[in-house]
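>>> curious how this folds, go ahead:
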Amino acid sequence: MKRSLRRVGGLLVGGGVEPHAVAGEVAKVLVPVADTSPKFGKRTTSRAECVLYTFIIEMRRTRVDMVALRSLEPETILAANDAEPLIKSRERVDAYGEVFTPKYMVASMLDLVQAELERDPEFVNKTFFEPAAGDGNFLVAILHRKLVAIQSRFTHREIPNEALFALASIYGIELLRDNCEIAQSLMLAEFVEFLTRLGIECGPETDIYCAARHIISVNVKCGNTLTGFNEQKEPLIFSWWHRVEGDSRSVCREDFTFASLREAEAGLFDFFTSPDYAICHIDQVQEEILS
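Below is the predicted model of the structure:
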């Protein structure tokens, strides 16, 4: 399966894990979120890189650097506006370079892609990928913005399905297992809270809850973005969730390896064979029925 890079709609770099290294590798794989290119000095820079540089500049502006972080206790390292912890421990900073992006900075960075995220005619299906997901601050914020936009654009009856498709458009990789599980839980909580607030039943026994939990488990993985492998040293596998033309509720799932994005760019053949999933309503994807 050879996948066009254009299928990935955006690049957002956060999470605080060596952004230069992560972005340098991932930027080779993912297409920028827009074709227009603002300029930094003499160098033409994509909108995706623009988000990255905003992160780096803000880190410098708030004087959060790795040397200083190693000498401080977690409770003393706070975001400027709401006393938000940016690290869990000095040991994790030393071992993994783990520094979390504060919420105000997440909001500022997402504002740069607000058109694609909230106003584009195809905003529900616009794909976002977080290569250093941390505990999900970017993933949850992206989901929240999409859900709010869905509420204003769709009927009450349409909202559950559109919310699931929005969830299916958000991807992430996180190196540390505990962070990954937190990110998955927070995304599910955001999804459930949104539907519950609108009076839409979304308890653990409902199809929509089970489908949301399954989509999150498929789209948000524990692994290494730089190598493309999971904890078991196996290739990271994700899924495209294609809408079925003429049926707004149905989806066709197609698996792909994260490494295949690099291979497609290099013109190489991907030998991974995706299972043939049956077309189904998006609130039934947890059944994983094969055709």
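>>> all contacts plus neighbour counts: C-alpha atoms, from now on.
Fine.
>>> in the chain, which spans are helices?
19-26, 47-61, 66-70, 90-96, 103-111, 114, 137-153, 159-168, 177-197, 207-219, 259-265 (DSSP state H).
>>> one more, so I can put them side by side:
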Amino acid sequence: MKSIVVLPAADQVVIAPKSVGSKILISKQLCTEWMDVMALDSLLSHAAFRCACVIGSHFNRHSGQAFLTLETLARTLQVCERTAWTASKELERRGYVIIKRREFGIGTRKTASGAKIEFRAAGGKGVANIYLPAYARAPVATSNANKNFAARCDLLWERSLQSASSKVAAKCKPTLTSSSKKNPLPAKEPIAGNGLGPLMPIIFADIGDALYRSWFSKASIISESEETLYIGFESRFFCNAVTAKFGEKLLGWCQIMDPQLESVQLVDLSKKLEG
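Okay, here's the model as predicted:
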């Protein structure tokens, strides 16, 4: 005999009828600025950005919501449902969408004894979830979105233009520097490798070439969780010295790259090599 297990109900959604002349929560300009921030986010995958484009095309400008099933999302993106689910989870983790999962999906589960039971679960197959545009996990319609988007876009754009390499072409003669006779010191070699990715130009622009080469040239980003960034250094000495020398400044640099980060942990890579 089959039994029905009812899981705790999710937040119920009440859709009120739209009145004539109701306020527009998500304008086309606001939706475009929301897309601009994601387009400049180098840490956002291409699949997640395409997923955001599909979700954005379904927003109701009066309610600020989009109703999409996983099957519709995958079919529009022309990918499998697993890829569509992963992309939407990445958008949610990065704070660009808020997903309200609706219930009434019917599934089948086996118990320890092997018996099959049916249950009602949130976001079941064929059930449309509710998507809301967000910035830093706050709904766009209720946040100071215009100023936040503009500031974030400017920051991301300036960061993309920053480069630690020389801006003089290989075959061009510089016109604003002294000749080699007046300045016999050889030019510094470009920094080999970039294990810090988008964090590198942020640190470089703040502390300059000499300090960056001394402390961060061999550092690398190991992994990143939702709230913590893990940076590896070649020895315990570097971990302790960077912590003492830069302290909370390091966390500030990382938060420029990702505002959702709350902590930074330095990892001694020499221990992994010894192990």
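>>> what TM-score do the two superposed chains give?
Taking TM-score structural alignment, normalised by the length of the second structure as the basis, the two superposed chains have a TM-score of 0.24; 110 aligned residues with a CA RMSD of 6.2 Å.
>>> re the thing from before, tabulate the helices of the first structure (CSV), appending mean neighbour count and distance to Phe238 of the first structure.
Shown next, in CSV, are the helices of the first structure (neighbours: other CA atoms under 10 Å; distance: least, CA to CA, whole Å):
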stretch, mean neighbour count, distance to Phe238 of the first structure
helix 19-26, 16, 16
helix 47-61, 18, 21
helix 66-70, 15, 32
helix 90-96, 14, 24
helix 103-111, 17, 23
helix 114, 17, 25
helix 137-153, 20, 16
helix 159-168, 23, 11
helix 177-197, 18, 15
helix 207-219, 21, 6
helix 259-265, 19, 10
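>>> quick one, which of those helices is nearest to Asn230 of the first structure?
Asn230 of the first structure lies closest to helix 177-197 among the helices of the first structure, at 10.3 Å (CA to CA).
>>> could you name the helices and strands sitting against the closest one?
helix 137-153, helix 207-219, strand 220-224 (3 or more CA pairs under 8 Å, 6 or more residues apart in numbering; DSSP states H and E).
>>> returning to what we had before: TSV please, covering the helices of the first structure and showing distance to His242 of the first structure.
Compiled in TSV, the helices of the first structure are given as follows (distance: least, CA to CA, whole Å):
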stretch	distance to His242 of the first structure
helix 19-26	23
helix 47-61	24
helix 66-70	41
helix 90-96	35
helix 103-111	25
helix 114	23
helix 137-153	18
helix 159-168	9
helix 177-197	20
helix 207-219	13
helix 259-265	17
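>>> what's the closest of these to Asp247 of the first structure?
helix 159-168 (11.3 Å).
>>> mind listing what the residue lying closest to Leu229 of the second structure once chain neighbours are set aside touches?
Distances taken as CA to CA, 6 or more residues apart in numbering put Val264 closest to Leu229 of the second structure, at 4.9 Å, once the chain neighbours are dropped. Taking CA atoms under 8 Å, 6 or more residues apart in numbering, we find Val264 of the second structure in contact with 228-231, 250-251, 254.
>>> what about Lys39 of the first structure, how many residues close to it?
Close neighbours of Lys39 of the first structure, defined as other CA atoms under 10 Å, add up to 12.
>>> now that we have the contacts of Val264 of the second structure, which one has the most neighbours?
Cys254 (22 neighbours).
>>> what is the neighbour count of the closest residue to that one other than its chain neighbours?
For Cys254 of the second structure, ignoring the flanking residues on the chain, the nearest one in space by CA to CA, 6+ apart is Leu199 at 6.7 Å. If you count neighbours by other CA under 10 Å, Leu199 of the second structure ends up with 19.
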